[in-house]
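A.B. asks: Build me a model from this:
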Amino acid sequence: MLVAANSQSAMDNAVRHLVTRYNPKGNRIGWLMMASILVEAWDLYSIAFVLIFIKQQFNPDPLLLGLAAAGTQGGALVGALVGGWLSDKIGRRIMFLATMILFIILALTQAFVTSVAWLVVVRFLLGVPLGSDISNGYTYIMDSMRSGEREVMGNRWQFMFAVGEVLTLAIIAVFLIAEMSPELVWRVTLGLGALPALIILIMRHDLPETAVWLVRRGRFKEAKRVSHEMFGDSLEMLPNEDVTVPKASTTAFLADIRKDPIRWRATLYGWIACFCQGSEFSTFAFYLPVLFVMVGVSSILGTNLVTMLLYVIAAIAGWVGPMLTPKIGHRGIGIAGFGIVFVSLLVAAWALYTQNTILLPFAAAAMLWGHYWDASNCMTIPTVVAKPEYRGTASGFAYMFVKLPSFLAIFLFPALFTAIGQAGATLFVAIFPLVGLLAAIFILPEIYGYEHD
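C.D. replies: Predicted structure coming up:
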């Protein structure tokens, strides 16, 4: 039967009851969701570190090589939208298991491709579960942890990305020191992404569906059972029979967030911040060659080690930012992060214009620190303010705004960089953190500890 008014009230009470209570298992689930980002960091960015070997072997045209690098970003754009919607429609657990299985199959497949064209196809397909897993992971975190703590956990995603990048670079450095053949280096590096995915799949296998999603789908019997197993709480406010609930839709999500000005402003900021941080980070790679030349790095191994050092700094920033969130709030993290990036880029532009390039490595390190702050909560904010029945869709929409600039920058920014030079391009990139800073100041309401009525 369709959900009645008393059942709707019971659903609201049960969800409020779940999200305001704490259990250590919720924290465990949060870390398990974060662990999957290591896999994503490996699959998304390992290609950048081995692209030189792929180019040496196949010598493809620049467009095809660019598609190989950008393929996962394009696939992730599709996966974010489709995966988030499916997470709301068919459940969090089945989507998690499906994405990990696809991770394993496609990561192994890319290690055996016979041409760059096939690599492009496989990496695009690989991007679909990558984008889906991010949006799905955030719904699990928001469903399983209480307000405040779930936001700190959600803000750790950039820390996990940095750790994944450091691990990738460290393993590639070992391969280079061992004098492994170039072909073997790139094939093993890409294929190794299947190993952590397999470990996480095994760890996730017995993870139940979230009680919050089951409540919102009207599956009260299963929700009561899962809540009892997870939290020792049988949700007595729920009736002992299931009800039929109208299915959520994307249009319903977009209409719903406009009803509440707090949720709308927070969501709008999340979209803007996702696009701005994605743009500033995607263009950062164009500064790395300048840095390498300045510090006298010319070998592939040296490049790997210097890049690894930069991401160690990023990992520290990614850990510190979430710890400060309860003290300075989401607005504080956003303002500080975008502000640091904006000032760093102005300093970098001045250094390039005046040939005081000794300042550039310090400006780049500061930029990376600020980026790992301003990017930390851009996914958390839209997901935490969304109603539970729309969380997957909300997370997928937000991640779309991360992947879109990441995909476009690979094709558009090199031409701009060549046309207006390093200093001019640096000033252009500064537009993105400036927009993010203004959005944090004037659009974002403080929503740390936000709970639905």
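A.B. asks: Please count neighbours and contacts with C-alpha atoms only from this point.
C.D. replies: Fine.
A.B. asks: Quick check: which element contains D12?
C.D. replies: Assigned by DSSP states H and E, D12 belongs to helix 5-19.
A.B. asks: Then A364?
C.D. replies: In this assignment (DSSP H and E), A364 forms part of helix 360-374.
A.B. asks: Tell me how far that helix lies from the chain's centre.
C.D. replies: Distance, stretch centre to chain centre, for helix 360-374: 18 Å (CA atoms, centre = their mean, to the nearest Å).
A.B. asks: Touching it from outside, list them.
C.D. replies: 158-159, 273, 277, 280-281, 291, 310, 313-314, 317-318, 321, 333-342, 344-345, 347-348, 351-352 (CA atoms under 8 Å, 6 or more residues apart in numbering).
A.B. asks: Give the buried residues for that helix.
C.D. replies: In terms of neighbour count (16 or more other CA atoms under 10 Å), helix 360-374 has its buried residues at 360-361, 363-374.
A.B. asks: Stretch 219-236 too?
C.D. replies: Buried residues in stretch 219-236 (16+ other CA under 10 Å): 219-227, 230-231, 234-235.
A.B. asks: what does stretch 376-395 give?
C.D. replies: Under 16+ other CA under 10 Å, the buried positions of stretch 376-395 are 376-395.
A.B. asks: Here is a second sequence; please produce its structure as well for comparison:
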Amino acid sequence: MSNQLIGKPINHKSYLQIIMISATFGGLLFGYDTGVINGALPFMARPDQLNLTPVTEGLVTSILLLGAAIGALFGGKLSDYYGRRKMILNLSFLFLLASLGTGFAPNISLIVVFRFLLGLAVGGASSMVPAFLAEMAPHEKRGRMVTQNELMIVGGQLLAYVFNAILGVTMADTGYVWRYMLFLSAVPALILFVSMLFVPESPRWLTSKGKKSEALLVLKKIRDEKRAKDEFNEIKTAVEKDLELEKASFKDFSTPWLRRILLIGIGVAVVNQITGVNSIMYYGTHILQESGFGTKAALIANIANGLISVIAVIFGIWLVGKVNRRPMLIVGLSGTTIALLLIAIFSVVLDGSTALPYIVLSLTVLFLAFMQGCVGPVTWLVIAEIFPQRLRGLGSGISVFFLWIVNCIIGFFFPILLSSVGLATTFFVFVALGLLGIGFVYKFMPETNGRTLEELEEHLRVQFDKSSAKESIVKAQ
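C.D. replies: Model prediction:
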């Protein structure tokens, strides 16, 4: 279907909202497909089903994350070449195919294959959707629009936990209940495909490809007349500067100020994962079982983790428009680290106590309140806005690649670590990593709030060029 818009929307604000909701179904799929494994694993592991061990359990979980790393890395580059909208549309078809494949797979080998394909789609969506939203949003609403993708991610995880609990409790005696859990992700995949047929391409991408009249038309549909023209001229100027340079490639990051931005993007992505968030999102049911809950009780209790995530992200979307990114991230990381420290301490002090599972549940809820209310929204927002236009797809893709690689490593080793050294020691490790994350953000992450993407690009170029020059003088002396 053509990138030309179909029909005339009621007003630009309503149409922009429709675009945002349509695109963020990619985030909903991201959330459901990463969260559904949480409740499916106990049933997949049964002897009459896939008979999983801690190693194969880690493999089934982490192979999606490996696929996501590859999808994020190449997805950004492909979206730079073919367009954000077209690639999100293609991803929706891959989501649908892989969702059905995992549900029908008769053995571990095919589960691994289709989970890997699903990971490619998840990773592509994780890098493309925030970049697309950042380019469609007016600068004063960019923070809220991009972080609404985070709301859809945790909303997808909550849906997964709710359906896991309903199916797990009502069909617990049916071993293949995990197949129904996996099948359900085909529904939002179909919705994403249909809705993206009616969404326009990013005006920044259209301008970069010389389709200036189409870009201006899109802007007039999502901005008022004067602002559309002013923003179009600003985008056109930025693109013309970029055209004087060679096409985006990895060698661009050899330039000192761009290399520094890339390292910050990668660092922020890694910090997001070393909090240990996905050990809870993937293995929350397992953690609650380890602390003392039965399987059914753990499935139901795990809904609290999904619910607090949604509430926290709604708060985070409001907060990100009120405060700067850097302090918000530091406060969030401090909260997650303290929550994990308390889980580790109480797991030692109250080992065997009937109160322990309820305390662990309360602390995982506290952890997710800080994680999804502060850390998650800022992570995706900074990755989406820190890179210059010409390198945004590639830069965000590389950053999210590292996010998924670290996620994959944690996803694979967590059940092995939990079975070998226990809950307390496992979380003490995450506490140490959390402290390193706080130090990184405090020392290296710049503030990105309050500027258009073009103003931010110029600001970081000047700031990091000066820093590089000072470092060169110091080394020379």
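A.B. asks: What residues in structure 2 pair up with the helix holding D12 of structure 1?
C.D. replies: Across structure 2, nothing matches helix 5-19 of structure 1 (TM-score structural alignment).
A.B. asks: Quick check: buried residues in that helix?
C.D. replies: Residues S7, Q8, A10, M11, D12, A14, V15, R16, L18, V19 are the ones in helix 5-19 of structure 1 that count as buried (16+ other CA under 10 Å).
A.B. asks: Packing partners of that helix?
C.D. replies: Under the contact criterion of 3 or more CA pairs under 8 Å, 6 or more residues apart in numbering; DSSP states H and E, helix 5-19 of structure 1 touches helix 116-144, helix 211-216.
A.B. asks: I'd guessed G450 of structure 2 sits against E140; true?
C.D. replies: Yes: in this structure, G450 of structure 2 is within contact of E140 by CA atoms under 8 Å, at 7.2 Å.
A.B. asks: In contact with P239 of structure 1, which residues?
C.D. replies: Contacts for P239 of structure 1 (CA under 8 Å, 6+ apart) come out as S7, A10, F220.
A.B. asks: Closest one of these to A80 of structure 1?
C.D. replies: Set against A80 of structure 1, the nearest of those by CA to CA is F220 (28.4 Å).
A.B. asks: What lines up with that closest one in structure 2?
C.D. replies: With TM-score structural alignment as the criterion, F220 of structure 1 matches K212.
A.B. asks: hang on, A315 of structure 1 packs against E165?
C.D. replies: No: A315 of structure 1 lies out of contact with E165 (CA under 8 Å); the separation is 9.3 Å.
A.B. asks: So between these two, which is more surrounded?
C.D. replies: Between A315 of structure 1 and E165, E165 has the larger neighbour count (other CA atoms under 10 Å), namely 27 against 24.
A.B. asks: what secondary structure does the more buried one sit in?
C.D. replies: Using DSSP: H, G, I helix; E, B strand; the rest coil, the structure places E165 of structure 1 in helix.
A.B. asks: Against L305 of structure 1, how distant is E280 of structure 1?
C.D. replies: In this view, E280 of structure 1 and L305 of structure 1 are 22 Å apart by CA to CA, to the nearest Å.
A.B. asks: what about the two, which has more around it?
C.D. replies: Just comparing E280 of structure 1 and L305: by other CA under 10 Å the higher neighbour count belongs to E280, 27 against 18.
A.B. asks: one step back: shouldn't the match of F220 of structure 1 be in contact with W205?
C.D. replies: No: when contacts are counted by CA under 8 Å, K212 of structure 2 is not listed as touching W205 (9.7 Å).
A.B. asks: if we can go back for a sec, list the contacts for the match of F220 of structure 1?
C.D. replies: L206.
A.B. asks: Mind doing that once more with 10 Å?
C.D. replies: Counting by CA atoms under 10 Å, 6 or more residues apart in numbering, K212 of structure 2 makes contact with P203, R204, W205, L206, V218, F232, K236.
A.B. asks: before we move on, what about A14 of structure 1?
C.D. replies: Counting by CA under 10 Å, 6+ apart, A14 of structure 1 makes contact with Q8, A211, V212, V215, R216, F220, A223, K224, L235, E236, M237, L238.
A.B. asks: Now G30 of structure 1. Nearest residue, chain neighbours left out?
C.D. replies: Nearest residue to G30 of structure 1, sequence neighbours excluded (CA to CA, 6 or more residues apart in numbering): I141, at 5.2 Å.
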